[in-house]
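> predicted model and sequence below, questions to follow.
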Amino acid sequence: MLTATTQRVEDGQALRYRFMEMEDRYRKQALAMACALISLVDLRDAYTGGHSSRVASYARATALRLGLPDGQLDKVVMGALLHDIGKIGVPDHVLLKRGRLTDEEFAHIKKHPELGWMALKNIEDFKPISLIVLHHHERMDGVGYPGGLKGNAIPLGSRIIAVADSYDALTTDRPYRTARTKQQAIDELLRCVDVQFDSRVLAAFLDALD
């Protein structure tokens, strides 16, 4: 009886180890695919090369401060890596323009979250993160895009990426402006708390930034 029980325990442990190995392989494969997709965006716009990786790093640190479990943490990081994948569908003359965009050109840019969602939602590995990508330009006051979602109706992963994305954009040189200092960027984020950004997420981000 003891031997049979011991065998069942050992079989259960072996099964758990095998599952963990499979899960690790899945994560590595999904990450490799995400990096390959992001390289397509970086090849088109070298000026913002590395942006998605930096946003993913900021998002991961913020999610850790918020205490997200591993499964949810992985989705946030993957969503951050792929948040701009929809820019593949934005015309070059808009994406690469060295100057302020016209209203018509900005309308093209505003399509990239939905284009990203459309690209990811039918890929099994990326289906869980497609909504995070879709809503990363929503605002807490409900005037963001594409859905005009408000407050906690915005997925938490999207709220995290919104802060990380904005900070990196502010602290990076662009064709039409120079990068702001760390403190200037922080001041701008704080100015928009509870209007554009989730206060709890922003507090976690700033804690991680220190």
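Received, thanks. Numbers count the residues shown, from 1 in each chain.

> make it CA atoms for all contacts and neighbour counts henceforth
Will do.

> name the helices or strands packed onto whichever helix or strand Glu21 is part of?
Here Glu21 sits within helix 2-44, counting by DSSP states H and E. Contacts defined by 3 or more C-alpha pairs under 8 Å, 6 or more residues apart in numbering; DSSP states H and E place helix 2-44 against helix 70-81.

> what segments of the protein are helices?
In the chain, the helices defined using DSSP state H lie at 2-44, 51-65, 70-81, 92-95, 103-109, 112-120, 127-134, 156-170, 182-191, 199-209.

> so which residue is smack in the middle of this protein?
Ala80 (1.8 Å; C-alpha atoms, centre = their mean).

> how much space is there between it and Ser158?
8 Å (C-alpha to C-alpha, to the nearest Å).

> which neighbours do these two share?
Val133 (C-alpha atoms under 8 Å, 6 or more residues apart in numbering).

> shouldn't the residue nearest to the centre of the chain be in contact with Ser52?
Yes. Taking C-alpha atoms under 8 Å as the definition, Ala80 is a contact partner of Ser52 at 6.5 Å.

> returning to that earlier point: ok, and the closest non-adjacent residue to the residue nearest to the centre of the chain?
Ala56 (4.7 Å; C-alpha to C-alpha, 6 or more residues apart in numbering).

> use this one as the comparison:
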Amino acid sequence: MKNESGFELCRNGIDYHEIIECIVSALDAKDPYTAGHSQRVSDMALALSGFLKLDREETERIHIAAHLHDIGKIGVPDAVLNKPDRLSPDEWAAMKKHPQTGAQILSKSRHLNELKDIVLHHHERYDGNGYPYGLRGDEIPVGSRIISICDSIDAMTSDRGYRDAYSLKYCYEEIKRNLGILYDPEIGAVALEHWADLTKYVAE
């Protein structure tokens, strides 16, 4: 069975949204910061995909991938994941493996396999200086480029162990300043154009 977008969420009586919620809940139990983060990023990615007028099937694929974008953090050691201070270079290297781990997890399912590239590349940068593969521009899947912006918005507006949350005004200026550097300039411009509607999913 397919939802309106065409992406199959229920096969042989199995509701894959329910399974995805279970997977994300397991990560939330491991990392307090992610509790709610994946949902907010997913909500923003769905809204931004709508503002970009993507077709329903691609929108739903991005929506689900956004919900699972950090699932690879389940493989990051607790001491690194829950460290209240800034990470050391070795700890940061361990953290940066989470997109690959997430893609590997999704590749085990023939139903979720088509989401793995979006998850794998959500930390690439538009200028090619991201990770894990240094893709640039349109080499990066459009879903990954959307999630990158939404992930940054929620990260900046959330309290972390080593800093307080930034304001939405500060976040807006950071997204604007990094168009064409961190973020796709066209997607970023649409995000800024619909800023109030997009950021209603985060708390200031």
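Perfect, I can see it now. Nothing here was measured: the structure is a model prediction, and the numbers come from that model.

> quick one on the thing from earlier: now do the contacts for the residue mapped onto the residue nearest to Ala80 of the first structure from the second structure.
Counting by TM-score structural alignment, Ala56 of the first structure corresponds to Ser42 in the second structure. For Ser42 of the second structure, the contact set (C-alpha under 8 Å, 6+ apart) comprises 63-67, 147.

> what do you get for Asp197 of the second structure?
For Asp197 of the second structure, counting by C-alpha under 8 Å, 6+ apart, there are no contacting residues.

> chain center to the helix or strand containing it: distance?
If you go by DSSP H and E, Asp197 of the second structure is part of helix 195-198. On the basis of C-alpha atoms, centre = their mean, to the nearest Å, helix 195-198 of the second structure is displaced by 17 Å from the centre of the chain it belongs to.

> next: stretch 187-206 of the first structure.
16 Å.

> which residues in the second structure does that stretch match up with?
Stretch 187-206 of the first structure covers residues 173-192 of the second structure once aligned (TM-score structural alignment).

> what are the buried residues along the matching stretch?
175-176, 178-185, 187-188, 191-192 (16 or more other C-alpha atoms under 10 Å).

> His122 of the second structure matches what in the first structure?
Here His122 of the second structure is matched to His136 in the first structure, going by TM-score structural alignment.

> tell me the contacts of Asp151 of the second structure?
Val41.

> how close does it get to Cys22 of the second structure?
For Asp151 of the second structure, the distance to Cys22 of the second structure - C-alpha to C-alpha - is 21 Å.

> do Ala66 of the second structure as well
On the measure of C-alpha to C-alpha, Ala66 of the second structure and Cys22 of the second structure end up 15 Å apart.

> now which residue in the second structure aligns to Asn152 of the first structure?
Counting by TM-score structural alignment, the partner of Asn152 of the first structure is Asp138.

> what about stretch 132-141 of the first structure, distance to the chain center?
10 Å.

> and the contacts of that stretch?
Applying C-alpha under 8 Å, 6+ apart, the external contacts of stretch 132-141 of the first structure come out as 76, 79-80, 82-84, 113-114, 116-117, 144-152, 154-159, 161-162, 194-198.

> which of those are buried?
For those, buried by 16+ other C-alpha under 10 Å: 76, 79-80, 82-84, 113-114, 116-117, 144-146, 148-151, 154-159, 161-162, 195-198.

> which part of the second structure matches stretch 99-108 of the first structure?
Going by TM-score structural alignment, stretch 99-108 of the first structure sits over residues 85-94 in the second structure.

> got the buried residues for that stretch?
Those would be 91, 94, for stretch 85-94 of the second structure by 16+ other C-alpha under 10 Å.

> do stretch 160-172 of the second structure as well
Neighbour-count burial for stretch 160-172 of the second structure [16+ other C-alpha under 10 Å]: 165-166, 168, 171-172.

> not counting sequence-adjacent ones, nearest residue to Asp144 of the first structure?
Not quite, residue 144 of the first structure is Gly, not Asp. Glu138 (4.0 Å).

> what is the neighbour count of that neighbour?
26 (other C-alpha atoms under 10 Å).

> and the buried residues of stretch 160-172 of the second structure as CSV, adding distance to Leu52 of the second structure?
What follows is these, written out as CSV (distance: C-alpha to C-alpha, whole Å):
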residue, distance to Leu52 of the second structure
Ala165, 28
Tyr166, 26
Leu168, 21
Cys171, 20
Tyr172, 18
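
> out of these, which comes closest to Ala94 of the second structure?
Nearest to Ala94 of the second structure among these: Ala165, at 24.2 Å, using C-alpha to C-alpha.

> I'd like the distance between the closest one and Cys22 of the second structure.
Counting by C-alpha to C-alpha, the gap from Ala165 of the second structure to Cys22 of the second structure is 28 Å.

> same question, Leu9 of the second structure
Taking C-alpha to C-alpha, one finds Leu9 of the second structure at 14 Å from Cys22 of the second structure.

> Asp55 of the second structure matches what in the first structure?
By TM-score structural alignment, Asp55 of the second structure lines up with Pro69.

> contacting residues around Ser49 of the second structure?
Ser49 of the second structure neighbours (C-alpha under 8 Å, 6+ apart): 59, 62, 146.

> ok, the last one - contacts?
By C-alpha under 8 Å, 6+ apart, the residues touching Ile146 of the second structure are 45, 48-49, 187.

> thinking again about what came up before, what is the burial count for the match of Asp55 of the second structure?
Pro69 of the first structure is flanked by 10 other residues according to other C-alpha under 10 Å.

> just give me the neighbour total for Arg25 of the first structure.
Neighbour tally, Arg25 of the first structure, other C-alpha under 10 Å: 12.
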